[in-house]
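>>> Sharing a model that was predicted from the sequence below.
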Amino acid sequence: MHICQVPYRELFDSILSYQGTNLYSDILHPWSANAMSIKAWLSNFSIRRGSPIPEASIEDLWQLYALSRVNDLLLLRLRCGDTEIDTSGAEITSRNYLNFMRSLGFKVVTPTEFSPFYHEIVKVIQDEQQHTEITVASTLWDCLMIGNMMFSRAGTCVTGGIANIKKLIAEESTLYWTYSRKNRRCQDLSYGWGSNSQWRTSFRRDHKIDDVIYYNVDGKNDLSLGQCEKAESDDLEFQERIELVKHRCFITVDKPHDDLFPYNDRYCEAIQRGCIK
C-alpha cells in the first residue's frame, strides 16, 4: 500500500468494522469534512484535459483504486429499493450514499439510454422478442463521474432480446475490474496479492470525451484498430474481447469466464444521437 492510499484504507477499515446504525453520521460525514486535501485533488483531477485522454500518474490510479474499494464496500451496504436484492445488514441509504460521494466532488449522471459505459448489469428481464434492444428497466444505484471519467457505473435491471443479451450469462459471468459485488463472482488485478500489496492496483479509466467513449484507456492492446495481440491465457474471438472490455463481463458469450485476463485490452467507439454507434 502506498502512503497516498492510507486515508482510504483507514476509511475502508472503519466501515468494515462499524457496528452502529448510522454509518453516514458516525463515519462518512466526519471523514468527508476532514478530507480537504482529497477533495482538492479530485477537483484538480476532474478538470484535467489531454490529447484526448487526460494524463494520470500511477499514484493517481492507486488513489482512485483505493477510493473505488471504499465505494464497492458502500454498495455492499447500500439499502436497495429492489426487494429481490439481498439487503440484510444494509447500513446506508441511497440518499446518504450520494450525499457522501457528492461531497467529495463526484457528479451523479442519469443517462436515458442503455450504454455499457454508464450501466452495470445486475439483473436481466429476458424479452420474448429475440432482437429487442437492451433498455434500462430500473436503477439499483446511481452512476458517478469525476469530470469526463467514469468512476462508478449505475447498477441496473435491464430488458433485452436473447440475440443481444442472455440472462444467465449477463447475471452470472465474472465481473472484471471489480473487487466485490453482492451475489456475483468478481475479479480485479488485486486478487492473489497480500492484504497490503493488493491496494497497489491501478484503477480502470473509462472516459467520455466529446462524442467518443474510451474504454480502459491504459490498456496496451487497442481493439479499435481491428487487430491486436492474442490475449493472455484465453481463446476469445475478437468480438468477444470487445464485449468483455465494454461490459466488464460477458452478456452473450457462453464460454468459461472465471480465469481470463482482459486487463490489457482497450477500445473506443463513437456516439451518435445519444446511442453508441
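Thanks, I have it. Worth saying up front: this structure is predicted, and the values here are computed from it rather than measured. Numbers count the residues shown, from 1 in each chain.
>>> contacts and neighbour counts: CA atoms only from here.
OK.
>>> the helices in the stretch 151-277 of the chain, which residues?
In the stretch 151-277 of the chain, helices defined by DSSP state H, counting those that start in this stretch lie at 167-172, 238-247, listed in chain order.
>>> ok, second structure coming up, stack it against the first:
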Amino acid sequence: MTVEEVLWPGLWFGDLLFSRAGVRVRAPQHLIDATVATTSTLYFTFRRQSRPTDDLSHGWGSNSQWRTCFSRFYSDEEGLHLNWDGEVDIAVDPPAPRAGWSEHEMEPLHQRQELLLHRCFVHDPLPADENDRYPYGDRLSLTSAEWPFRPESLVHVSSAK
C-alpha cells in the first residue's frame, strides 16, 4: 500500500494522535477494495460528508461531544497503540469476550482488527452488519501498520490501564 496524496494533515500532541490525516492510497485490489474502503461506515468519526459515520458521541443530545470519553491512539518507540483504553486486547487469538457478550456474539478477529487500524472496512466482502459494530471496547498494539497484519507485528499488552 502506498500513500499517493495527503488531503489534510493529521495533528499530534506528542505521542497522542488527536486527528488523523486524510490520505489517498494506492494498493492492490486483493488488499483494499476501493468501493468498500470509501463507502463503509467510518468509526471513531463524528461526521464526514457523504459517508456514514459512527462515534460514541452520536445520539446523546447537544452536549454529547463534550461528555464522551476521548479515544486515545498513540505512536511511541514500542509501536502503535490503537484505542488504548479499550477493555479487550484483540492481539490475542481468541480475545476474551467483551463484558456481557458471549463468544458467539463476537465478530471475527480479523474484522475487529481491520476496524481499529483503518476505522472502517477496507476489504471485500463487506459484512452485512458493517454499520452496527462496536470497536470502542477493543484495543490493539502493533510494531508496524502493514496491511494485512503480519503475526509478528501484533503485540500483546497485558494491561492498558
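Sure thing, it's come through. Since we're looking at a predicted model, the values are computed, not measured.
>>> one step back: how about CSV for the helices of the stretch 151-277 of the first structure, with distance to Ser180 of the first structure and mean neighbour count added?
Putting the helices of the stretch 151-277 of the first structure into CSV (distance: least, C-alpha to C-alpha, whole Å; neighbours: other C-alpha atoms under 10 Å) gives the following:
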stretch, distance to Ser180 of the first structure, mean neighbour count
helix 167-172, 13, 19
helix 238-247, 16, 19
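>>> Residue in the first structure paired with Pro127 of the second structure?
Counting by TM-score structural alignment, Pro127 of the second structure lines up with Lys255 in the first structure.
>>> my read is Ala137 of the first structure is in a strand, agree?
Yes: according to DSSP: H, G, I helix; E, B strand; the rest coil, Ala137 of the first structure belongs to a strand.
>>> what residue of the second structure matches up with it?
Ala137 of the first structure maps onto Glu4 of the second structure when the alignment is built from TM-score structural alignment.
>>> Quick check: that match vs Val25 of the second structure, distance?
Glu4 of the second structure is 5 Å from Val25 of the second structure, where distance means C-alpha to C-alpha, to the nearest Å.
>>> what does Leu116 of the second structure give?
The separation that Leu116 of the second structure has from Val25 of the second structure, given C-alpha to C-alpha, amounts to 18 Å.
>>> How many neighbouring residues does Glu5 of the second structure have?
11 (other C-alpha atoms under 10 Å).
>>> How about it, nearest residue that isn't a chain neighbour?
Computed as C-alpha to C-alpha, 6 or more residues apart in numbering, the closest residue to Glu5 of the second structure that is not its neighbour in sequence is Arg24, at 5.1 Å.
>>> who's in contact with the spatially most central residue of the first structure?
In the first structure, the centroid-proximal residue (C-alpha atoms, centre = their mean) is Ser152; its distance is 4.3 Å. Residues in contact with Ser152 of the first structure, defined by C-alpha atoms under 8 Å, 6 or more residues apart in numbering, are 68, 71, 143-145.
>>> Could you check which residue of the second structure pairs with it?
Under the alignment defined by TM-score structural alignment, Ser152 of the first structure is paired with Ser19 of the second structure.
>>> Tell me where the second structure has strands.
Secondary structure of the second structure by DSSP state E: the strands cover 2-8, 11-13, 16-19, 22-26, 42-43, 53-54, 73-76, 79-82, 88-89, 138-142, 154-155.
>>> Export these as TSV, with columns for distance to Pro97 of the second structure.
As requested, the strands of the second structure are arranged in TSV below (distance: least, C-alpha to C-alpha, whole Å):
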stretch	distance to Pro97 of the second structure
strand 2-8	34
strand 11-13	32
strand 16-19	27
strand 22-26	32
strand 42-43	20
strand 53-54	22
strand 73-76	22
strand 79-82	18
strand 88-89	7
strand 138-142	10
strand 154-155	18
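>>> Please identify which of those is closest to Ile32 of the second structure.
With distances scored as C-alpha to C-alpha, the stretch of the strands of the second structure nearest to Ile32 of the second structure is strand 22-26 (8.6 Å).
>>> Which positions in that closest one come out as buried?
Residues of strand 22-26 of the second structure include none that count as buried (16 or more other C-alpha atoms under 10 Å).
>>> Please work out the angle formed by the directions of that strand and strand 2-8.
In terms of direction (axes from the mean of the first three to the mean of the last three C-alpha atoms, to 10 degrees), strand 22-26 of the second structure departs from strand 2-8 by 160 degrees.
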